[in-house]
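**Q** Have a look at this prediction, sequence included:
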Amino acid sequence: MSSLMEAVRAGRTAEVVSLLDGMTDPERRACFPQLKALRKELRADQWSAPSRKAYPALHAAGAACQTGAAGVAGWLAAADMRWWPASPGVLIDVLGDRAPGWLGDVAHRIAERPSTARVPYELMAGLVRLSGCDVPTTEAYVHGWVEHIGHTWQRGDTVLARLRKDPHLARLVAALFETDDIGSRLAWTATEGPDSWTESISSLTVEGVLDREATVRACLARLLRGGSAADHRVFLRMLQALGLTRDEQRAHTADWLALAADAPSVVAAHAQSVLASLALDGELGAHRLVEMSGAVLFRTEKKLVRAQLVLLGKVITRDATTACELLPAAAQAFGHEDSEVQERALKLVERHVGRVDAAEVREELASAADQLIPALRRRASQSLGASPVASEPVPYEEVLPPAPTPVRVAPAPESATELAEEVGALLLSSDDVAAFERALDGLVRHAHRDREALLEALEPVVARRWWDDASPQYGFSVDDYFTRHHGLINAAHGLELVLATLRGKVLTGTLHKAVQHGTVTGDCGHSPLTRAFEARIWEVAYRIRTEPAPFLLSTPTWGTGLLEPDELVARLEEYGRLGARVAAADFAQALLRVRRGERAVAEAAARRAAALGTAEGTRLAGWLVTGDSARPTSRRRISGARILVESGEVAELQGDFPPGFRPLGRPLTGLGDRRHCYHWSDGMRPHWLALLPERRELVATRMLRELSSTAVDDTRGDAAVLPQLAESGGEAGESVHLCVAYGLGARHPEDRLAAVDALLVLAAREQLNADQLGADLGQLVRSGAVKPSRLVESVRTAAATGAYATVWGVLRHALPVLLGDLATGGTAAPARGLADLLAVAAECAERTGAREELPHLAGTAERRGSSRLVAQARRLHTALGEEVAA
């Protein structure tokens, strides 16, 4: 036993294997406790050179010295073993003398581990081979098999040749079609030839090695099931490589119909082409074609819609008797969101309506024409007998979401156990201002009330934090952890600081230094926001250590960060009764949060505050009666394609405020030192807004640069704060509107959706300056900061909610900027997506009954040709000029 342990520690794997070969099962089992203890020892210093050397030998010895299949499987796939494992050959050698059934059990157990466990395929396959068991078809095994087969460069043969030799080919190929996210692995090989999976499987079906019918069914089933884009590309290519005969295509008509309706565009296009071929050969009945059209004509891909209308026209031309069934199907496109699709459908119906004798079909077509845009509906009234367009527009009523109702911050939990549960959840996600403030106040209250009970309740929460039992192996101390990043990373990091202070893990000197001087460095635009947030958190931690406060003065009343003045006065009264000392940063934050917008309420609270006879009461009274001072001066600055805002000093944020809060009122000029920015964090942005809940314009100015990156630099997730910006208080000025403008042009859909939400919230609160937002968008599109195609998606989404007047109010000021370039020749070509913007504007104008003259629109509408840009310009010009023409 001692020889084995010595060889394992020294990392002499070959010697370990030799020693194990000469041991009986009882002797091996007797060694396992020591191997288990060694594993625990190595885990404590896993990355040292001796540990790395010992791990492979330990991996092999531990597997050989256990008798239970579950235990061996767990040992083989353990996370701490995967960095320096024994080779698969060594492991198979030490396990090879076991019973086949036992080996099969181990093989299936390790194959059931997730792919992230990185169990070597060679190990799984070797155990399967030795045991003679059924091959596993788990995700880990199939992924490993695909990689093994695909690495032909290591052996000089081809994918096709290696597949031919695989004894489990049929079972594993069947599993291939049922394994998620396999497409990216298959795509690593060639796209054609004997080294490609697609052509190899096709060749094997031709040879009869694989059942062709089963393979075709499996391939179609996989496409129907959906998955990643890579999966769709690979399995579609595989289906095409199989080269289905006409009989096979006809046998799977139902599958093609389902794919044409719901599959991704590239797959749907293939299904549509197969169905079109069947239809033109008379092998797809009219009722099936109607079913297909009902699904395809309302897809968003205009290429598919146009192809479907062309197909309907060809079928009707070949067989006039189908007109009665197919023309109503084509008329479904009258309700399509794209006016060009509507026009194509109308032309198709007009061309073939003469072949329809049935009165009820003609009535159906005329009724469907009511969905057309006004210009086409007038045409349909003449050609199809549709009802004429009303001379007076129907009164329009805007549909906006209700203005959001503020959420009141619940009192801190009375139970320390409940508080601990909430703190544990916040350590995972701390962007909820109300939950964070409730928990922070709870920690202060319970630390003052019963520190020992709080520590006991927090034990399960802090036990999982590395700093609660910090080891020198980390290379930095707990104090460094909270200061070395030049500030707290996010709000959860702030909670960790308070918890570590409660546990005595942070030095009092570190806390005092941070309270006096702060930890935030750099000169980026939003470092003042982080400084103010951190000043309060460090002060909370310091007071918990030195002079626990009974509760926080600055806990907001509402989730936006707003604090009601009566509540703050009552808290100051309670502080006076308890003889508690007011903390500077806590009181400063309370002042910045207290509501001053309602004069009568503020003045009544000011009288109560003045009557307290304390310095804080006097300061609060003066702050309340002063009200909001004049907003700081600001000016725009062009930085490349961006429009940014510089702001002047906010005098009232200087004066008596603590040093950590004064930077909030300092001027924001230039672009700041972005090279040393450590403070931009998803979890922090809502807390920045809660710092100044009645001054969102000031916060927006400091966030503007990063929010512009969602459109200019294609960053993801930064616009998530926009709905909260819209729900915050104070002026919604040029910075707020520019933030929304950049969000509407963001690269990623979730950011654009957040911007749409913000737009609708501002509109519902009657705080949207549509003229300003539209003009900003026009300039940003013109400069290249916002791509029109992205803006189209945003405004179309906003309009679809029922906010057509709001969207028109924005576009009526954005479009003249872009159309003006066309009129003056300012751009070589129209901005890509401008036609779609005109289409959205036209729909909004038609629905709202807008009547006005839009600068430069007439010139665009009078251009020659029938391009989409000109067609949509004419449509908008017609909609806006109906009353004028009359």
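**A** Happy to help now that I have it. Computed from a prediction, not measured in an experiment: that's the story for all the values here.
**Q** all contacts plus neighbour counts: C-alpha atoms, from now on.
**A** Fine.
**Q** any idea how far Trp466 lies from Tyr474?
**A** 10 Å (CA to CA, to the nearest Å).
**Q** Likewise for Pro402?
**A** 51 Å.
**Q** Asp432 now?
**A** Applying CA to CA to Asp432 and Tyr474 gives a distance of 31 Å.
**Q** higher neighbour count, those two?
**A** Applying other CA atoms under 10 Å to Asp432 and Tyr474 shows that Asp432 carries more neighbours, namely 16 against 10.
**Q** quick one: that one from Ala491, how far?
**A** Taking CA to CA, one finds Asp432 at 10 Å from Ala491.
**Q** what do you get for Leu278?
**A** Distance, Leu278 to Ala491, using CA to CA: 61 Å.
**Q** out of those two, which sits in the more crowded spot?
**A** Set Leu278 next to Ala491 and count neighbours by other CA under 10 Å: Ala491 wins out with 27 against 17.
**Q** another one to put next to it:
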Amino acid sequence: MSVWPRVREAIGKGDVDVLQEVLDALDDAGRKEVAVELPRHLRTLSAWQPWRDWVTPLWVAGVMTINGAAATASWLCRREFAGAMNDVEPVLRAFARGDAGRRAAVAVRVANRLRRPTDHFAKLALELLRSSGAEPPADHDPLVVAWVSRGADRLRDDPLREALLPRFFEAEGVGRELTHDHRWPVALAALPGGDRAALLDGCVRRLLRGGTANDLRVFARLHAALAPAPHEAAPYARDYLALLPSAPGPVAELAVRQLKALPPLDPADLAEAVQALLFRPEGKLVKSGLTWLEQAVRHGGGSLDALAPALTMAMACESAEPSERAVALVLKHVHRFTGDGLERLREALPLLPPGLGADLAEAIGGEAVPGELDELEPVPLPAVEPARPFVFDPLEPGQLVTWRRYLPRWEQVERWLAELVRHASCGDLPTQAIHPPAIEGGWTGLDHWTDAILAGLCHGDWRPARLPTAVEVAPIDLLLLRRFHDVHEAARAGTLVPYLLATPTHDDGRLDPGVLSDRLEGYDRLGVRPMPADLEQALLRAGPSAIPPQGPVHGDGPRREWWPAYLPWHRETVAEHALATVRLSHWQDSDLDVAFGAALARAGGPGGPATARVMAGFVARATFRPVLDLAARGELHGRELGRGLAGVCLGLGLTEASAALRLEDLARRGAPHEAWQAAVGLLEALTEAGRSPTKVVELALRAARWTGARGEVPLVAAIAARKGNNTFLRTTRHLHQFLTWCTDGS
């Protein structure tokens, strides 16, 4: 006699206690019958009862009748259960009736299936981990975010605390989840004293990693709740200094408070701190830096030469208040500066308004004439390193397994793929057990593909390949994944090539066309057809071609620092792709790091507006090495760089004075001609936007003198001809006079 009608009736009534009694009375055959009927009944209920008050009874029925941890976890995580109110307590009681080992195995599998902290089974995963004592999966960010999103009320006695708390500072998304939360900082600060040092260390490390104000707000609150004493904060003094230039305003304010509470900083550190604060866009932080500088001057003994750079920076500020306060300090304490300090202070004379400049020049010497700066000390640009041959040591079969999930550089990816094809063509395969990926959606990670290929080649465990869409990954990354896809499909069909076409011959990603021709001739002799993506990549590496950029992606983060190696002849195309994948709200934000900038500078092909915008972002953040590398190759277009820097000023909050200072720094680091051209481009773009950037014109005048620039600049001539007598017009006329005054010795 069928037992299913009684079980179905109990599910329909929603009485979990009655349901458990019915299920307890079943024998093995009855449980098997119920397990078979449950999925069909779920489809019926999904279609006819959308309010889903049947989720908890179905969960309980599945737990008590479905055999195997994997099948049980799959049942609990079915997407048909999403969006419903569910009660996990009956499910936990059902698990408690069975084997503890099965419960722990299900707990880990359910936790591993979490992709978002809002998944319908997130609460169940956490409670199963707690009740089973199972070890939570390592490095699982959605699980950590789900844990924190449930509140901190149970933190002190939470069995998951020991495993998940260390990930509180590392997991992506914790800061955004707790942006408006005030309970977690209080609960964490109230933990026993043994955790205090670890919490402070984790908090400072997380602040140093950076992020938006929303991402870091909860960590700033935690730091405030910990209220570290001076002896606790002292080891982090250098870290607090590092937060001052670019951390969000509240984090920078926290760092200032901590540094001021410590014993007095040495002059060099104090100068670094003040200069960082003077570059901030927030008036409150600028004033804080000035007050700090005034206190150091008043209370410090002896020479003030070490503070001269900070005072010079204050006098060079665009707003009047910092300049006036800094000049007043120097005039009051001028007797405490020696020759070196006075010389550094004189650098500010051309940047000051006429009245302040005259007062300062009378006290320290020099001339308060706009544009009169010391001579530029020649500095060589970085040496251009030619591309070297791309060679690598062969891998043993077992190393294909060992290294399959550790491929942090594009060179290691190329080595692994080439060696895999070589070993596969020889039938020399590893023997270790490899499991194919078990994920939903496209395979966006390289480890998905390496596991799938090895599992198929070594054990015949082929799974249908899941190539992601162009929405999930950037186009250049998709080309790389298509190469893995082609290898997977060719190996599965038994038609894998004996070697790859696209393996580069140089360490910048280029492929010698002659070598490619030889490889293709080898294919012809063997009767082998090229794999489409491998051939496409080979042609991109051997000569000009292009992949059109697209908008932002929503899957794994783009591997931008690899892109120049995949398009080594198309610097501008790579820059366009990079800009299409970032969305910036402030000049201090960027996903484009130094490694990407260095690789972009090394790439071939002409630059253009996109390359200039990328390099302008590095200039704005005072990260000059990629820009200097490009200048050393003679391929930095100064005018475009200036227009890109203007975009940072107009759209991302960089002040015009800061932009001028960055270009001056670029000139002093070995690129004065590029800085002059950039100043002209910056002036053009800012005046087109209706600005009157006096500091930029002053920088242009200095750069013109350093480089000996001559010849009329139409924009400068047009501005100089305007009526009026403000500082901007006077300085522009001075620049025009210098550019057009071509007598001997001028």
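**A** Nice, thanks for sending it over. If you're wondering where the values come from, they're calculated on a predicted model, not measured in any experiment.
**Q** What distance do you get for the residue lying closest to Pro267 of structure 2 once chain neighbours are set aside to Ala271 of structure 2?
**A** Leaving aside its sequence neighbours, Pro267 of structure 2 sits nearest to Ala306 (CA to CA, 6 or more residues apart in numbering; 5.6 Å). To Ala271 of structure 2, Ala306 of structure 2 is 7 Å away according to CA to CA.
**Q** Over to Thr338 of structure 2?
**A** Separation of Thr338 of structure 2 from Ala271 of structure 2 (CA to CA): 17 Å.
**Q** Please say which of those two ends up with more neighbours.
**A** In this view Thr338 of structure 2 and Ala271 are compared by other CA under 10 Å, and Ala271 has more residues nearby, 22 against 12.
**Q** Contacts only, for that one.
**A** Counting by CA atoms under 8 Å, 6 or more residues apart in numbering, Ala271 of structure 2 makes contact with Ala306, Leu307, Pro309, Ala310.
**Q** what about the helices in the stretch 201-350 of structure 1?
**A** In the stretch 201-350 of structure 1, the helices defined using DSSP state H, counting those that start in this stretch lie at 212-225, 229-242, 246-251, 253-262, 265-280, 286-296, 302-318, 323-331, 339-352.
**Q** I'd assumed Glu437 was in contact with Leu419 of structure 1.
**A** No. Checked against CA atoms under 8 Å, the pair Leu419 of structure 1 and Glu437 is beyond contact range at 11.9 Å.
**Q** give me the number of residues near the nearest residue to Arg29 of structure 1 once chain neighbours are set aside?
**A** For Arg29 of structure 1, ignoring the flanking residues on the chain, the nearest one in space by CA to CA, 6+ apart is Cys65 at 5.0 Å. Counted with other CA under 10 Å, the neighbours of Cys65 of structure 1 add up to 24.
**Q** swap in Ala575 of structure 2?
**A** Applying other CA under 10 Å, we find 26 residues neighbouring Ala575 of structure 2.
**Q** Likewise for Leu284 of structure 1?
**A** Counted with other CA under 10 Å, the neighbours of Leu284 of structure 1 add up to 16.
**Q** next one: Glu853 of structure 1
**A** The burial count for Glu853 of structure 1: 13, using other CA under 10 Å.
**Q** give me every residue that touches it.
**A** Here Glu853 of structure 1 is in contact with Leu880, Gly881 (CA under 8 Å, 6+ apart).
**Q** these two touch, right, Ser184 of structure 1 and Ala230?
**A** Yes. Assessed by CA under 8 Å, Ser184 of structure 1 is found in contact with Ala230 at 5.4 Å.
**Q** thought the residue nearest to Arg29 of structure 1 was touching Phe32?
**A** Yes. Cys65 of structure 1 is in contact with Phe32 according to CA under 8 Å; the separation is 5.6 Å.
**Q** what about Glu646 of structure 1, helix or strand, and which?
**A** strand 642-647 (DSSP states H and E).
**Q** Would you mind pulling up the elements that that strand packs against?
**A** In terms of contacts (3 or more CA pairs under 8 Å, 6 or more residues apart in numbering; DSSP states H and E), strand 642-647 of structure 1 is packed against strand 634-639, helix 696-712, helix 734-744, helix 770-783.
**Q** mind redoing it with 7 Å?
**A** Strand 642-647 of structure 1 is packed against strand 634-639, helix 696-712, with contacts defined by 3 or more CA pairs under 7 Å, 6 or more residues apart in numbering; DSSP states H and E.
**Q** Not counting its own residues, what contacts the first one?
**A** When contacts are taken as CA atoms under 7 Å, 6 or more residues apart in numbering, the neighbours of strand 634-639 of structure 1 outside the stretch itself are Ile643, Leu644, Val645, Glu646, Ser647, Gly648.
**Q** all strands for the stretch 101-250 of structure 2, in order.
**A** Shown for the stretch 101-250 of structure 2, no strands are assigned by DSSP state E, counting those that start in this stretch.
**Q** Could you turn the buried ones of the contacts of strand 634-639 of structure 1 into a ChimeraX selection?
**A** Of these, the buried ones go into a single ChimeraX selection, burial set by 16 or more other CA atoms under 10 Å:
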select :643,644,645,646,647
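**Q** Mind putting the contacts of strand 634-639 of structure 1 into JSON lines with distance to Thr557 of structure 1?
**A** Shown next, in JSON lines, are these (distance: CA to CA, whole Å):
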{"residue": "Ile643", "distance to Thr557 of structure 1": "35"}
{"residue": "Leu644", "distance to Thr557 of structure 1": "33"}
{"residue": "Val645", "distance to Thr557 of structure 1": "31"}
{"residue": "Glu646", "distance to Thr557 of structure 1": "31"}
{"residue": "Ser647", "distance to Thr557 of structure 1": "29"}
{"residue": "Gly648", "distance to Thr557 of structure 1": "30"}
